[in-house]
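> Let me see the structure of the following:
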Amino acid sequence: MRKQTFEHQYLQVLAERTQLNANEKNNLQRLVQGYLGECNLDKIVDTFFNQSELVLNNLNLAYNKEVIQVDKLIVIGNIAYLIDVKNYRGSYTYQNNSWYRGERILINNIFRQIDRASDILQKIFSAKRLHMEIRRVLIFMDPAVKVEIKQPIVQTVLRVEEVAAWLMKLKEEVQLYPKLSPDLWRDAITDSLLPPYCPLNDFSSQVGRTLQLGICCPKCKKFTWTSHRYYLYCDHCGFCQSKELAYVKTICDYGVLFSNSNLERKELKKFLGEVGNEYYLRYQLKKHFELVGPNGSQKGYRNLGSKFEYWFENEQEYFKALQKRCNWKTNDKK
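The predicted structure follows:
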């Protein structure tokens, strides 16, 4: 599963609970567009180049304090295809060593990111004495985008409709090039991997800013529920969600917003709002979350700072099965 960046997760959860400022809205829109483009490319690669052992996604790499982000890497033999994904809209032209959007020259050269990443990746391979050729591939994912290259370039530039044919050629190359043990280049990458970027400040630094408390309905984004013994019923849209799933997802949302702190029961009870039940909260924390420290809950529970779908990636079937509880009709409200 391709994961959203921490900033993307943070702004998405934040948007459900407070009004974003102009800069936050622009950043969220940019991140959503980029993520959609990356996910769409993942689907195309899975369809036309079903060689998962040769593909790595969403890498944060460091070499001598220089950090790069790689959208996708495909390695065939001793050739590493370094792929940068853009989900831009509009009309773009490259000429006179500069990129233009319409008639306006872009201050930031679109090639700059992939060129820098190529230099750092080459250093990473060279440090492990791997003789790798790096080929830079820039892919524009929006079907309506217009791209025109008016001078010779070393990078390969593709529009989304050209990607399938390009991947089919790569599939043929797998049979032609001698195989380099994946362990060699994967080990080089692994040694340079960084954990996902997480900023120093979380929502606790937002002085004077308030959050909507409660459990957010995943369907209508409202916060009014009727609580039953095993499930919650949204008073606004009628959506039904198992109580256990609702609590765990909300705990994860709190963890994203307050990523620099442990999960503490007292603060989580406030965050859950009026629908929150302290006894049930305590039960779910003990069941699904890891205590920090040897003995007591006074130190709280470990906070991974990730949304539910990533935090509990390997337990999705269990939580999906919980939805059956919405059919357990009862007259008891808890």
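
> From now on I want contacts and neighbour counts done on CA atoms only, so please keep to that.
Noted.

> Which parts of the stretch 51-200 of the chain are helices?
With DSSP state H, counting those that start in this stretch as the criterion, the stretch 51-200 of the chain has helices at 112-127, 160-176, 182-191.

> Could you list the buried residues of the second one?
In other words, helix 160-176. 160, 163-164, 167, 170-171 (16 or more other Cα atoms under 10 Å).

> Can I get these in TSV including distance to residue 46?
Converted to TSV, the buried residues of helix 160-176 look like this (distance: Cα to Cα, whole Å):
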residue	distance to residue 46
160	14
163	12
164	10
167	10
170	13
171	12
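
> Tell me the one of the residues you listed nearest residue 244?
Looking at the buried residues of helix 160-176 and their distance to residue 244, the nearest is residue 160, at 41.1 Å (Cα to Cα).

> How far off centre is stretch 254-268?
How far stretch 254-268 lies from its chain's middle: 20 Å, per Cα atoms, centre = their mean, to the nearest Å.

> Same question for stretch 119-128.
Chain-centre distance of stretch 119-128: 25 Å, with Cα atoms, centre = their mean.

> contacting residues around that stretch?
62-63, 66, 68, 131-132, 134, 185, 188-189, 192 (Cα atoms under 8 Å, 6 or more residues apart in numbering).

> Same question for stretch 134-147.
By Cα under 8 Å, 6+ apart, stretch 134-147 touches 37, 40-41, 79-93, 111, 114-115, 118, 122, 154-161, 163.

> To check against the first, give me the structure of this:
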Amino acid sequence: MFLKERKEPVELLILRSLNNRMNLTANEQQQYSNIKKGYEGEVHFDSVITRLSSNILILNDLLLESNHSIFQIDSLLITQDLIIPCEIKNHEGNYYYQNENFYACTTNREITNPLHQLNRIETLLTHFLHKHGFKLPIKGYLHFIHPEFFLYQAPKNEKVIFYPQLNHFLKNIDRQLANLTKRHDQLANLLLDAHIKKSPISTRLPSYQYDNLKKGIHCNVCHSFQMTILNRKIICEQCGNLENTHAAVLRSVEELKLLFPNMKITVATIFDWCQFIVAKKVISKVLNKNYKISGFGQWAYYE
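A predicted model of the protein is given here:
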């Protein structure tokens, strides 16, 4: 049972928007690709663990603080007798393991050791749970979720799960007893309450300004800006996707708020942001329906 669903990281949402509205450098493109690929791997993992028939609790994307350190858990499984934090990696291609480090075969470049990340999670989570009176054992696993990932000289470490081993991992969980009690619910609620909701952006984002971004409503499928309005629908001339005009305006408002959280939202601002494709009266209707108005007359804005 998923008690906490996975959401797209703020960094990914911002970079996707910037990728549509400005020219990212090669390094920024790589950064965007890495975050996107990581999220896709986590979503794939979610789809796989839905095969579990056991009565377990699943919490995704937990951000916790323990011993003055913040740490993230990609997925946490709570079973009857075990807490299982899962570190998920979506690396693709050939790598090798040497001197307790991971390297890409093509470049011989060292990557951050995910086993060290997993060990840190286990240590901090143990401290956190003991502080709150929970003594269930913790055993974390590192999941390489991509089917085309290969690790030469792989360590004989039972905590490392490769894609072909995933079904066996799930079967082992299903074999365990699954009688959850109120104590397990209390544990899950503790973790949910302790989750840091406003995630700090850990990635350095590109520098951008409003005047330098491309304006307009883009397609929510192919991201083209070639849009036409017809009969309360907005049509993408490139892929033919249809979207309700009000929904498209609302999506554009949320995108602007994401990029510029301190900007005051007004009818004129959104009219400019949408590049005049939608009438001001339509924008006003969307804003009045979905946001709270503050101020009066020409000083009115929406929150």
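
> Quantify their similarity with the TM-score.
TM-score of the superposed chains, computed with TM-score structural alignment, normalised by the length of structure 2, equals 0.86; 298 aligned residues with a Cα RMSD of 3.0 Å.

> returning to that earlier point: I'd like the contacts of stretch 119-128 of structure 1 written out as TSV, with neighbour count and distance to residue 267 of structure 1 added.
Below are the contacts of stretch 119-128 of structure 1 laid out as TSV (neighbours: other Cα atoms under 10 Å; distance: Cα to Cα, whole Å):
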residue	neighbour count	distance to residue 267 of structure 1
62	18	36
63	15	39
66	10	38
68	20	36
131	12	53
132	17	51
134	18	49
185	19	45
188	18	42
189	20	39
192	17	37
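
> With respect to residue 208 of structure 1, which of those is nearest?
residue 68 (34.8 Å).

> which residues touch the closest one?
Counted by Cα under 8 Å, 6+ apart, residue 68 of structure 1 has contacts 60-62, 116-117, 120.

> hmm, back to that, tell me which of the helices of the stretch 51-200 of structure 1 lies nearest to residue 234 of structure 1.
So among those, helix 160-176 is nearest, using Cα to Cα, at 40.2 Å.

> Name the nearest residue to residue 154 of structure 2, ignoring sequence neighbours.
Closest residue to residue 154 of structure 2 apart from its sequence neighbours, by Cα to Cα, 6 or more residues apart in numbering: residue 97 at 5.7 Å.

> Residue 144 of structure 2: how many residues sit nearby?
26 (other Cα atoms under 10 Å).

> What does it correspond to in structure 1?
If you follow residue 144 of structure 2 across to structure 1 using TM-score structural alignment, you land on residue 140.

> picking up where we left off before, got a markdown table for the contacts of stretch 119-128 of structure 1, with distance to residue 75 of structure 1 too?
Formatted as a markdown table, these follow (distance: Cα to Cα, whole Å):
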| residue | distance to residue 75 of structure 1 |
| --- | --- |
| 62 | 19 |
| 63 | 20 |
| 66 | 22 |
| 68 | 18 |
| 131 | 12 |
| 132 | 9 |
| 134 | 9 |
| 185 | 8 |
| 188 | 13 |
| 189 | 12 |
| 192 | 17 |
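
> Kindly state which residue of structure 1 is aligned to residue 46 of structure 2.
Checking TM-score structural alignment: residue 46 of structure 2 goes with residue 42.

> the strands in the stretch 201-334 of structure 1, which residues?
Ranges of strands in the stretch 201-334 of structure 1, per DSSP state E, counting those that start in this stretch, are 225-227, 231-234, 240-242.
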